[in-house]
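Participant: One predicted model, sequence on top.
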Amino acid sequence: MRKALALLAIPALFMTLTACSGEGRSEEETAKAYIAALNDRDPDALVALARPTAGIVGQEADAAAIIAKDGGRGLKVTDVKVSHPFGPEVADVDVAGTDSAGKPFKIRVSVSREGDAADWTIGLGHPEKTDKTPAATSS
């Protein structure tokens, strides 16, 4: 009986350790989730891939515009290439494949993460407008 309980505890321990490992969504996984959101015509899924940032507005509108332009094409990924042209916290993910009609497609998904963040995120939205005027400078 104890042996059976011990064997049942091993998967639970593994899952706990994996969850605590700090590994989040990779650059490639983020790009594939982006493609899945396009295929599902799901702007909420795109917003979920964005970094929640105070002072940033318009994420929902940006997601809706992306879905309206590129959504629902039945994209099938055949190749993913990740590059880090601007350092370790910014990546370009070049995704290639075919759409439901068999036509080839290529898309670049730019992703980033800040500091110790586990998940790579996409950029959506823009800074909120304020009534503040820029400080004057003297020449």
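Facilitator: All right, it came through fine. Numbering: from 1, shown residues only.

Participant: from here on, contacts and neighbour counts on C-alpha atoms
Facilitator: Will do.

Participant: Check the secondary structure at residue 47 for me.
Facilitator: What DSSP: H, G, I helix; E, B strand; the rest coil gives for residue 47 is helix.

Participant: Pull the contacting residues for it.
Facilitator: Counting by CA atoms under 8 Å, 6 or more residues apart in numbering, residue 47 touches 59, 60, 63, 124.

Participant: show me the contacts for the first one.
Facilitator: I take that to be residue 59. Taking CA under 8 Å, 6+ apart as the test, what residue 59 contacts is 47, 50, 124, 125, 126.

Participant: dropping in the other structure now:
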Amino acid sequence: MHRRQFVTAALAAILLTGCGGGEGSDNSEEAKKGARTAVESYVDALNSRDADHLIRVGGVPDDARARREAAQILADKGGRGLSITEVRIDLDMGPDTGSAKLTAKENSGKTTRDAFSVVRTHGTWHLVVFTDRPVPSGKPTSSTE
């Protein structure tokens, strides 16, 4: 589990350092709107059990690792007929990085909540939902084994 947490943190750090200020020149309401659209796309991908769509929303390369993780995410959360009841976007780490909190109702009537990091790269908003990403070359791992 420690490796997965490190990989998630490493991915977030890479995305944070790769997000220059030039893309974040629009006002925060426009940025929040873009991040909200990414959350809506995520819900669409879950509802339709669409791995391709989920990979695009996650902003990760379409490789075997992403396919395996997308299949697992869809098995765990997909096909529930989610209806969004609330999305809260906070650009608390700059104009291109923040957090999203999703509240949705399932077809069964159950309320579900989820939270994500949202990042904008090259003008497109993505959710950090894929955690099984390789550690960048030259970076040490936190493994104690």
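Facilitator: All right, it came through fine. Quick caveat: nothing in here was measured; it's all calculated off a predicted structure.

Participant: TM-score for these two?
Facilitator: Once superposed, chain against chain, the TM-score is 0.65 (TM-score structural alignment, normalised by the length of structure 1); 109 aligned residues with a CA RMSD of 3.1 Å.

Participant: Most neighbours among the contacts of residue 47 of structure 1, please name it.
Facilitator: residue 63 (25 neighbours; other CA atoms under 10 Å).

Participant: which position in structure 2 aligns with it?
Facilitator: Applying TM-score structural alignment, one finds that residue 63 of structure 1 aligns to residue 70 in structure 2.

Participant: ok, now residue 100 of structure 1?
Facilitator: Aligned counterpart of residue 100 of structure 1 in structure 2: residue 107 (TM-score structural alignment).

Participant: Please report the distance of the residue nearest to that match when sequence neighbours are not counted from residue 105 of structure 2.
Facilitator: In space, and not counting its chain neighbours, residue 107 of structure 2 is closest to residue 81: 5.2 Å by CA to CA, 6 or more residues apart in numbering. According to CA to CA, to the nearest Å, residue 81 of structure 2 and residue 105 of structure 2 sit 8 Å apart.

Participant: do residue 130 of structure 2 as well
Facilitator: Taking CA to CA, one finds residue 130 of structure 2 at 23 Å from residue 105 of structure 2.

Participant: go on, residue 50 of structure 2?
Facilitator: Counting by CA to CA, the gap from residue 50 of structure 2 to residue 105 of structure 2 is 19 Å.

Participant: Can you tell me the SS state at the residue mapped onto residue 77 of structure 1 from structure 2?
Facilitator: Taking TM-score structural alignment for the superposition, residue 77 of structure 1 sits opposite residue 84 in structure 2. Put simply, residue 84 of structure 2 is strand when judged by three-state DSSP.

Participant: OK, contacts around residue 84 of structure 2?
Facilitator: Residue 84 of structure 2 sits next to 40, 43, 102, 103, 104, 105 when contact means CA under 8 Å, 6+ apart.

Participant: In structure 2, spot the strand with the most residues.
Facilitator: The longest strand of structure 2 (DSSP state E) is strand 111-121.
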